[in-house]
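[1] Pasted the sequence and its predicted model underneath.
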Amino acid sequence: MLPTDRSEQTMKYLSLLAQQFPNQQAAFTEIINLQAILNLPKGTEHFMSDLHGEYEAFMHILNNCSGVVREHVDIIFEGELDGPAKDDLCTLIYYPREKIQLMREARQDSPTWYKTMLGQLITVARKLSSRYTRSKVRRAIPHDYAYIIDELLHTHPDENNYRVRYHERIIDSILETDSTEDFICSLAELIKRLAVDHIHLVGDIFDRGGGAAKIMDRLERCHAQRLDVQWGNHDILWMGAAAGEPACIVTVLRNNLRYGNYEILENDYGISLRALVAFADRTYRDGESISPLIKAINVLLFKLEGAIIRRHPEFDMEDRLLLDKIDLDAGTVEIDGRAWPLVTSDFPTVDPADPYALSDEEREIVDKLVSEFTGSDHLQRHMGMLYSHGSMYLVRNGNLLFHGCVPMNEDGTFSAMNCMGTWRSGRDYMDFCDSIARRAWRDRDRDSLDWLWYLWIGFKSPASGRLVKTFERAYIADKSTWREPMDPYFTLTEETGPCNTVLREFGIYPEGGHIINGHTPVKTLAGEQPVRADGKLLVIDGGFCTAYHPATGIAGYTLISSSRGMRIKAHEAFRSVEDAILRNVDIQSETTSFEPHDQRIMVSDTDTGDEIRAQISDLRQLLDAYRCGLIPEAGRSE
């Protein structure tokens, strides 16, 4: 049978495929392998959002896989281990080096303890590995002990138990050569990799907490195929800052100084604030509710933002131009025809004749900050990773992932935005936002950098979707001016109809499809729930950030999608790594299962299954081309 498509392009493609599978035997073997993969259970997906620099809480959720590790330990050792023994094993998986050090200090790290723990870890790893192909498991095994672990995972008793004794001897040798600690760490890492097949971060890794750089360092060690990020507005802010956009840079400084996170700027990214601090101290008055440093940053920010707004009338943000509405003699600012008292009248660098112009000193400070941010290798590497692993949205396995919203009108239609001369809405607008963000990183031209700032803060930005009142919150004590209207999307999608509209826009059948968002903390204390619109919308920003806990009542939601269905995890606040190690204190989580499946979801039911079937189709065409002599075979076995 000849290939159905014998075009020049198809034959070129098949010739390239033949380089990987040079004869019929190689193509046959791969088809058999791919067919087998289709019949394995779907891998577990782990969804997190709005980490906001909370490194320790993130690491614990990552280590315990939102409770998935404990679930497997409970099933595997049901009736065999009691609760405290399971706790010990789980803590060893989460924090292997720290747990071993604790046992060593307590003089409880006997050979018997090590051998017992090794046996239990191998049992867990063997059980989890049964859901994957052997080649995939091999890729997941940490490199240092890959051969030994691969051997131990495939113990099968033979007639004379030679294989079992061989593996027992491997364990004894590990104990004798003082490599036990490293080996246990490798097994623990493998278990965590096998427990969760893929990690989705639905935005906002940065700001508020001080550990975002450490989170990024940890994510760098994730295999590229196991991780994706949907950019949040705070991520985009840092992306803009790293690309050299001045308003984004000053906003990053303002956010982190307000939350006391000097370390991420100076220690993690090597960004010096000395020149800015010295300028603020000699220019602004001390002794008011706003420090000289924050005063200096505020004025820089509103000048820089004003310049962007005036360059881009299509952003429709003229109401945010407020420096020119200040009456310094009266100590007020006019907003919507009303004069509001200011908490300070200290604006020494604001020229009433041209309030948005930077002074010479301010320009020098801004130029130095741009050089600091664009010259930080650590920061540039982290932002490069956000671009390589990230996007504005992702469609995967019937789920639509994005951080904030798809801008909508009150009537449920998609809101249009003037995108550099072309009006766009819905998915088309989201695609433009993704493209312009990448152009800003690649070309760093003025227009695309301005757009990065808009994506951080604009009302019609899909990453923001609210009217941000930075000026009012900074300078006006009356909180009635602080209210920030939200895009209609956030109320409309409480109902199934608008959710179905959004899903269809992105090519997802509403039946069985889900929108997965972060961005807006779920206020559990006020009765809000993460599962909305009859399960169409899942909002998983439950408040990782410590500052949100009084409002949310919990410390974060995460989502697990496995071969058995989907479940939301509501987590209590993480105490400390010390508590987790010393007292085996895990994060307590409440699980809400929805849309459970009586039959397991297999790889064949997923997007990966579609990709595999396409690969099989290509290989079948290659086989036909070999059989018909259209492509010569190489290295054929006789």
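    Yes, it's here.
[2] CA atoms for contacts and neighbours, from now on please.
    Will do.
[3] can you map out the strands along the stretch 251-400 of the chain?
    Assigned by DSSP state E, counting those that start in this stretch, the stretch 251-400 of the chain shows strands spanning 326-327, 332-335, 338-341, 390-391, 393-396, 399-402.
[4] Can you pull out the residues in contact with the last one?
    Which is strand 399-402. 202-203, 230-231, 392-395, 503, 506, 508, 513-518 (Cα atoms under 8 Å, 6 or more residues apart in numbering).
[5] Please name every helix or strand in contact with the helix or strand following it.
    Downstream of strand 399-402, the first helix or strand assigned by DSSP states H and E is strand 417-419. Under the contact definition 3 or more Cα pairs under 8 Å, 6 or more residues apart in numbering; DSSP states H and E, strand 417-419 sits against strand 422-424, helix 426-443.
[6] which of the residues in the longest one are buried?
    Going back to what we said before, that points to helix 426-443. 426-427, 429-434, 436-441 (16 or more other Cα atoms under 10 Å).
[7] ok, second structure coming up, stack it against the first:
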Amino acid sequence: MQELERELLREKYPTKDAITTEIINLKAILNLPKSTEAFMSDIHGEFPAFDHVLRNASGNIKLKIEELFNGQMTPKTQQVFAFLVYYPTERLAIVKQQFSCPEDLHQWYLDTFDDLLKLLKYCATKYTRSKVRKALAPEFVYITEELLYGDFHTADKHEYYAQITDDIIQLHSADNFIISLCHTIQRLVVDHLHVVGDIYDRGPAPDKIMDRLMQHHSVDLQWGNHDILWLGGAAGSSLCVANLLRICARYDNLSIVEDSYGINLRHLSLLAEKYYDDNPGFRPKLTQPNEQPSEAELRQITKIHQAIAIIQFKLEGPVIDRRPEFKMQQRKLLDKISKDRKTITIDGKTYPLINGCFQTVDPNDPYKLLPEEQEVIDQLTAAFKNSEKLHKHMDFFMKKGSMYLTYNNNLLIHGCVPVDKKGNFEGLTLNGKLYKGKALFDLLERNLRESYIDPNQQDDLATDLLWYLWTGPVSPLFGKRVMATFERYFIADKATHVEEMNSYYSLRHEPWFIEEMLAEFGVDPKTGHVINGHTPVKKGQSPILAGGKMLVIDGGFSKAYQKTTGIGGYTLLYNSYGLQLVTHQPFTTREKAIADLADIVSTKRVVEQELARKTVAETDIGTELKKQVRQLMELLADE
């Protein structure tokens, strides 16, 4: 043990009794059951569905109610009780309307206190009293602990406990007490949350998801390819700004930029109005059926969509030219357009152009921005760099986020580990050095952090690598050889739309490949798992691959994907008993869920069951606690 560590421990535990007490405490914690982790991926701005899954703990709260109250509550009563735990404020308003007699409401409060305290005690069995106390609402800590750990069989205290519960009601604190108990139950049922990428794009409320995550008691984030665009925008990458605005326009989601992050799109709108007309190829995809734009709004979005797409394609040229190591010269397509703007020649083959909107493209200098375009993208990039709310969210993303995570013998990655057809790691060569496998992830993360720290540089390597993460041929977050955005807009021949997937996506079905991948990242190849997002699991496909060693949990939170997946998303739970994959049905609305008691959990599938219940000692936290015990034992030996 280092001398500095020893001195810090001596300050914290100055006496032999203090050291002994902490050793006893830590060794006892090591024997508690492993707490529950939850995994989510590819939420794509769908806040109501995300929020509901957090509240019901991927169906775990309902399961605990069934286990505890089976034979005491009917299934219908259990469902009503579950929704009180999920949405206490809203359900209290509904329940209270059902009572005309104050005495009946009083009795309902007493019964509900009793049921909630029983459920809380049941959910708290994995934890120390200290941890449970930290999860309680501060204003009700004393009351809750008295009722939670009280001996109700002692006749001398009957009146004591009765007075506490009566006063909670008489002093008009019953609702707040119930709400606090419900929130504590939600917090204890899932101890830690992993979000395996793509909070942003497509859905309307990624900002609300970020606000919710910032309030969460324990969370980590892996960056997804769509998240990178927003991190890149905050880091001053004009190309990331153009890409994310194009996607927002494509999915009728520009309000997130203006209303949520306060970024003014007026200059972009004026530019679009000046140069562009209505264009069927750029009409937005409407994924929110309850929010139908007017025809005038659709035309405006369509024009903005064209304007920012052309700016994006122009901005790509200089980056491709100054970064030959990216090997993306084939993605420069504006200079392949004919002078009359009717055809394009790619790899020696000529295609007619559709949905043409090349009014601002100079055939003699196709990647040069008009002065107006330059002014607009500069203004937008500055606005992204200076948005206070965006930076609050992106700062949190940087603090809690990473390119990958190894946690409790699982490897969490959003996209892929780029490989060739034989499973050899592919990489990116920079300054004469090849980065592949884990080293590639580490390189890209270092550069992302460097770019984020200094957002005033726009043409440095770190900033260019942000865009490469979005679309590069060996980007771990992209996972394809090319992104055929241009072809999908402007060429009818669907053969040009094909985006070849990295060989990772076929090899991840093979146990030997997953074992090699786990070993590369320092995870036990025989007992570890890869938890993966990014690619929606289509109808008829299994999310459990490679004999259970690879788990793909992108099941369609995004409404844009639900026709493909047929479900409303997957989540994964990992508790002391093992791994469970949870399938969710599509979420409708929060209001309908609360009114109709409509849950969205459909099935749970055991992926892997522990032969013996896993304890804290067998987790990463357990490893750290054992280290602390050894250090304290050394300190004790010195006494």
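    Alright, I've got the coordinates. A quick note: this is a predicted structure, and the numbers were derived from the prediction, not measured.
[8] center of structure 1, which residue is that?
    residue 201 (2.3 Å; Cα atoms, centre = their mean).
[9] about what we covered before: tabulate the strands of the stretch 251-400 of structure 1 (CSV), appending distance to residue 288 of structure 1 and mean neighbour count.
    Compiled in CSV, the strands of the stretch 251-400 of structure 1 are given as follows (distance: least, Cα to Cα, whole Å; neighbours: other Cα atoms under 10 Å):
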stretch, distance to residue 288 of structure 1, mean neighbour count
strand 326-327, 18, 20
strand 332-335, 16, 18
strand 338-341, 15, 16
strand 390-391, 42, 22
strand 393-396, 43, 18
strand 399-402, 41, 24
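[10] mind checking which of the ones you listed is nearest residue 572 of structure 1?
    Evaluated with Cα to Cα, the strands of the stretch 251-400 of structure 1 place strand 399-402 nearest to residue 572 of structure 1, the distance being 24.4 Å.
[11] what about the strands in the stretch 151-300 of structure 2?
    Going by DSSP E, counting those that start in this stretch, the stretch 151-300 of structure 2 shows strands at 192-195, 219-222.
[12] In structure 1, which residue range corresponds to the last one?
    Strand 219-222 of structure 2 falls opposite residues 227-230 of structure 1 when the two are matched by TM-score structural alignment.
[13] what's the average per-residue distance for that stretch once overlaid on structure 2?
    Here stretch 227-230 of structure 1 is compared with structure 2 after superposition; its mean distance to the aligned residues, by mean Cα distance after the TM-score superposition for structure 1, is 0.5 Å.
[14] hang on, the earlier thing: quick one: what's aligned to the residue nearest to the centre of structure 1 in structure 2?
    Checking TM-score structural alignment: residue 201 of structure 1 goes with residue 195.
[15] was I right about its match contacting residue 41?
    Yes: assessed by Cα atoms under 8 Å, residue 195 of structure 2 is found in contact with residue 41 at 5.5 Å.
[16] The stretch 151-300 of structure 2: helices as residue ranges?
    Counting by DSSP state H, counting those that start in this stretch, the segments of the stretch 151-300 of structure 2 that form helices are 158-170, 174-189, 206-215, 225-234, 238-250, 255, 266-275, 295-322.
[17] Quick one: list the elements packing against the second one.
    So that's helix 174-189 of structure 2. Helix 174-189 of structure 2 packs on helix 47-56, helix 60-69, helix 75-86, helix 88-96, helix 102-123, helix 129-135, going by 3+ Cα pairs under 8 Å, 6+ apart.
[18] try 10 Å this time
    Counting contacts by 3 or more Cα pairs under 10 Å, 6 or more residues apart in numbering; DSSP states H and E, helix 174-189 of structure 2 packs against helix 47-56, helix 60-69, helix 75-86, helix 88-96, helix 102-123, helix 129-135, helix 141-148, helix 158-170.
[19] out of these, deepest packed?
    helix 47-56 (a mean of 21; mean count of other Cα atoms under 10 Å).
[20] average gap between that one and structure 1?
    Looks like 0.5 Å for helix 47-56 of structure 2 (mean Cα distance after the TM-score superposition for structure 1).
[21] Nice, that's everything, thank you.
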